[in-house]
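S.K.: generate a structure from the sequence data that follows.
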Amino acid sequence: MFVNYYTSFGSYRKAELLTVSKQSPPGLKVKQLDFGPSLFFHVDEVVATYNDLVLMCLNCYRQGNIYYICNPTIKQWIALPPAPIFHGKKPVGFTLDSDNKCCKVVRILGFKLELETPSLEVQIFSSETGEWIQLDLVLQGCKSRHRYSFINIMNYSPVAHNGTLYWITCSGHLIGLELFSKFNINTTKCHGRLISNPNPVRRVNLKDERLCVCQGSVRLCQLYSGPESKLSLYIWELKEDDEWCSKEFFDLHPLLSGFQMRYRLLAFDSNDEDILYLWRKEQPSETLDILMCNIRTLKATEISQKFSSSSTFPLRSFQFVLPWWRWPTPVPRLN
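M.R.: Presented below is the predicted three-dimensional model:
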């Protein structure tokens, strides 16, 4: 399942929940995320997801940011205290502890490069304290030669895994912010580290890349273009020591050899490592649809109706996973 966020009717924005079914025949159901604060403000944006919870922001381009966490399945939401004033739009993510009781929201303000070892300036909200704090973090593994190689964070929602949020930068490095661990009980603490790019040599041919959590592991999927527009998929898995392990390689040319098509990565199925979802943009009609691809059998199925293409390709999307093993996640309580 995915939360799809896009623009329509001029500057008016709306968020929709796209439910993907792998039953025969596979299909897609669309449901508007129109409840809670959005009924009154209509100036909100999806900025991050965690399992089946959605983090939305009111007036995200203004100084006074108000975030609220909601669960569309059970229609519950809670507004967080206003974030400290800061100009502009910043990368945001959130995660919960293993008991789904404490929630932490992280907003990255930027990097301080004037020091020999750059530091990351962040604002963190904890539901245990009900307050925002601001920290300067020195990223473990960050050297002076990395000074300008990871400044820009890609416009994707971070991936949460085992209490850590992972952002991918335009240089292919990962920024990992550990918010919950057995060594990190204090709600004001946050440990940050920089994780190297697994395949820096081939980035000149990189077409797209996405972070995901699949079958309990953090994975990086990289789509490369080669001679005659052939597409190749590299899959890397992040180990506990922050080292990358080459998982698999797939030649997708037999699968994606359509005429005048452009493809971008959407997400892997969180429970099925063979299922990859792609955005497909048709030319010259400039419409978008979603493909469900089995990269093992090299079979693709169109599972959506056509979307109107905007100036941005692909449409910004966030993974939304319903927990089949338990009840929907309740929104966290604030102290």
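S.K.: alpha carbons only for contacts and neighbour counts from here, please
M.R.: Noted.
S.K.: pretty sure Pro314 contacts Arg264?
M.R.: Yes - in this structure Pro314 lies within contact range of Arg264 using C-alpha atoms under 8 Å: 6.7 Å.
S.K.: overlap in contacts, these two.
M.R.: Taking C-alpha atoms under 8 Å, 6 or more residues apart in numbering as the contact criterion, the common neighbours of Pro314 and Arg264 are Trp279.
S.K.: surely Asn65 touches Leu58?
M.R.: Yes - counting by C-alpha under 8 Å, Asn65 sits close enough to Leu58 to count as a contact (6.2 Å).
S.K.: which residues do those two both contact?
M.R.: When contacts are counted by C-alpha under 8 Å, 6+ apart, Asn65 and Leu58 have no shared neighbour.
S.K.: ok, Ile74 to Cys102 distance?
M.R.: Taking C-alpha to C-alpha, to the nearest Å as the criterion, Ile74 is separated from Cys102 by 19 Å.
S.K.: the two: which has the busier surroundings?
M.R.: Neighbour tally, Ile74 and Cys102, criterion other C-alpha atoms under 10 Å: the higher count belongs to Cys102, 20 against 11.
S.K.: got the end-to-end distance for stretch 250-257?
M.R.: Taking C-alpha to C-alpha, stretch 250-257 runs 14 Å from one end to the other.
S.K.: please generate a structure for the following sequence too, so the two can be compared:
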Amino acid sequence: MKIESLKCIYYVINPVTMQWLALPPVRQHETPLHGFICSYDKHKQLTYRVLRLLKIKDKNMEIKVDMFSSDTREWTKSLVSCPRRFDLSFFATAAVVYKDLLFWWEIKSNRIVGCDPNNYRFFELPVQMEHGIDYFGLCGGSLRICEIPGQEDPSLLRVWVLKDFVKNEDKWCLEHEVYFNQMTWKNSTWLTEYVKSPYVQVFAYHPNDGDILYLVIKSRIVLCNMQRKTLEMLHDFPMLAHVCARAHTSVLPWWPTPIPSSPLQNAT
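M.R.: As a prediction, this is how the structure comes out:
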């Protein structure tokens, strides 16, 4: 995204092919929330949408939505009424795409809000979760939240998974509860004294393995296997000490493996 003379230009980038496309500029009023949704149809054709959400300052909970669609190749504007109130200025995380909805964590009400933007879903955090979310994202096609309580128990880490989303019977299930001081280092044992809050940050979820988290400890990328109770330093990344240590997981779609025809079929 680039802002020039009250106009904002968004870029769609393919991180694999390193190709990029500049979208038509759109007028920049205030700082909006924005998100990117892409999907593949049954013919493996890619379609995508870029959404910008801006709250209208009035008594009604109305959201101004700018949307660019790859199908129409233009921006459209709409005004959408939301059934429940929320404050866009208190959305703490970057958007997470799940089931064709954009999800944010709203700090003020301590809940997760999803929108598409014609549909809104609200998810209260687990009752046992007394602190904020340390990381919010996807793993294996499931929405997950992670908590490191901090001062009360600096070595504790919990991971919850959202279940029964499709049935509208949403519930958070505690999948992992581990203590760093009970884990074994495979290497770099000198980091042991730092495996506690506030030195630990959740860097990313593994895209497919729900037992694995990637952490940042003293500018080191550390693989945390919550099932095996092991820690392993993967990489020293000094720049992480000066930037927000969060990664966005990009996962390539798994296409069905083609089944070759048999020699008998070829003969006929």
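S.K.: tell me, how many neighbours does the aligned residue in structure 1 for Tyr205 of structure 2 end up with?
M.R.: Residue correspondence to structure 1 (TM-score structural alignment): Tyr205 of structure 2 is matched to Phe268. Around Phe268 of structure 1 sit 23 other residues, with neighbours defined as other C-alpha under 10 Å.
S.K.: Leu139 of structure 1 too?
M.R.: 19.
S.K.: same check, this time on Lys207 of structure 1
M.R.: The tally of other residues near Lys207 of structure 1 (other C-alpha under 10 Å) stands at 16.
S.K.: do the same with Trp255 of structure 2
M.R.: Quick note: Trp255 of structure 2 (other C-alpha under 10 Å) scores 7 neighbours.
S.K.: chain neighbours aside, what residue packs nearest to Trp77 of structure 1?
M.R.: Beyond its immediate neighbours in the sequence, the residue positioned closest to Trp77 of structure 1 (C-alpha to C-alpha, 6 or more residues apart in numbering) is Cys70, lying 4.0 Å away.
S.K.: list the residues that contact the closest residue to Ile303 of structure 1 other than its chain neighbours.
M.R.: The shortest distance from Ile303 of structure 1 to any residue other than its chain neighbours is 4.7 Å, reached at Gly27 (C-alpha to C-alpha, 6+ apart). Taking C-alpha under 8 Å, 6+ apart as the contact definition, Gly27 of structure 1 lies against 20-21, 303-304.
S.K.: aligned partner of Gly27 of structure 1 in structure 2?
M.R.: In structure 2, no residue is paired with Gly27 of structure 1, using TM-score structural alignment.
S.K.: against Phe318 of structure 1, how distant is Gly27 of structure 1?
M.R.: 18 Å.
S.K.: same deal with Phe268 of structure 1?
M.R.: 12 Å.
S.K.: relative to Ala15 of structure 1, how far out is the residue nearest to Trp77 of structure 1?
M.R.: Taking C-alpha to C-alpha as the measure, Cys70 of structure 1 and Ala15 of structure 1 are separated by 13 Å.
S.K.: neighbour count winner among those two?
M.R.: Taking Cys70 of structure 1 and Ala15 together and counting by other C-alpha under 10 Å, Cys70 has the greater number of neighbours (25 against 20).
S.K.: pretty sure that one is in a strand, no?
M.R.: Yes - in this structure, Cys70 of structure 1 lies within a strand as judged by DSSP: H, G, I helix; E, B strand; the rest coil.
S.K.: show me what it aligns to in structure 2.
M.R.: By TM-score structural alignment, Cys70 of structure 1 lines up with Ile13 in structure 2.
S.K.: isn't that match right next to Leu23, touching?
M.R.: No - Ile13 of structure 2 lies out of contact with Leu23 (C-alpha under 8 Å); the separation is 10.8 Å.
S.K.: what about the match of Tyr205 of structure 2, which helix or strand?
M.R.: Element membership of Phe268 of structure 1 [criterion: DSSP states H and E] is strand 261-269.
S.K.: touching that strand from outside, list them.
M.R.: Counting by C-alpha under 8 Å, 6+ apart, strand 261-269 of structure 1 makes contact with 207-210, 212, 214, 223, 275-283, 314, 317, 319, all of which sit outside it.
S.K.: ok, which stretches of the stretch 151-268 of structure 2 are helices?
M.R.: Counting by DSSP state H, counting those that start in this stretch, the stretch 151-268 of structure 2 forms helices over residues 263-267, given from the N-terminal end onward.
S.K.: my bad, should have said structure 1
M.R.: Per DSSP state H, structure 1 carries helices over the ranges 38-41.
S.K.: list the contacts for Glu16 of structure 1?
M.R.: For Glu16 of structure 1, the contacting residues are 3-5, 30-33, taking C-alpha under 8 Å, 6+ apart as the criterion.
S.K.: if we use 6 Å, what do you get?
M.R.: With contacts taken as C-alpha atoms under 6 Å, 6 or more residues apart in numbering, Glu16 of structure 1 has the following neighbours: 3-4, 31-33.
S.K.: just these: which are in strands?
M.R.: Among the contacts of Glu16 of structure 1, the residues falling in strands (DSSP state E) are 3-4, 31-32.
S.K.: nearest to Gly176 of structure 1, of those residues?
M.R.: Of all these, Gly176 of structure 1 sits closest to Val3, with 23.2 Å by C-alpha to C-alpha.
S.K.: how much space separates the nearest residue to Tyr5 of structure 1 once chain neighbours are set aside from Tyr6 of structure 1?
M.R.: In space, Tyr5 of structure 1 comes closest to Ala15 once its chain neighbours are excluded; the distance is 4.6 Å by C-alpha to C-alpha, 6+ apart. Taking C-alpha to C-alpha as the measure, Ala15 of structure 1 and Tyr6 of structure 1 are separated by 7 Å.
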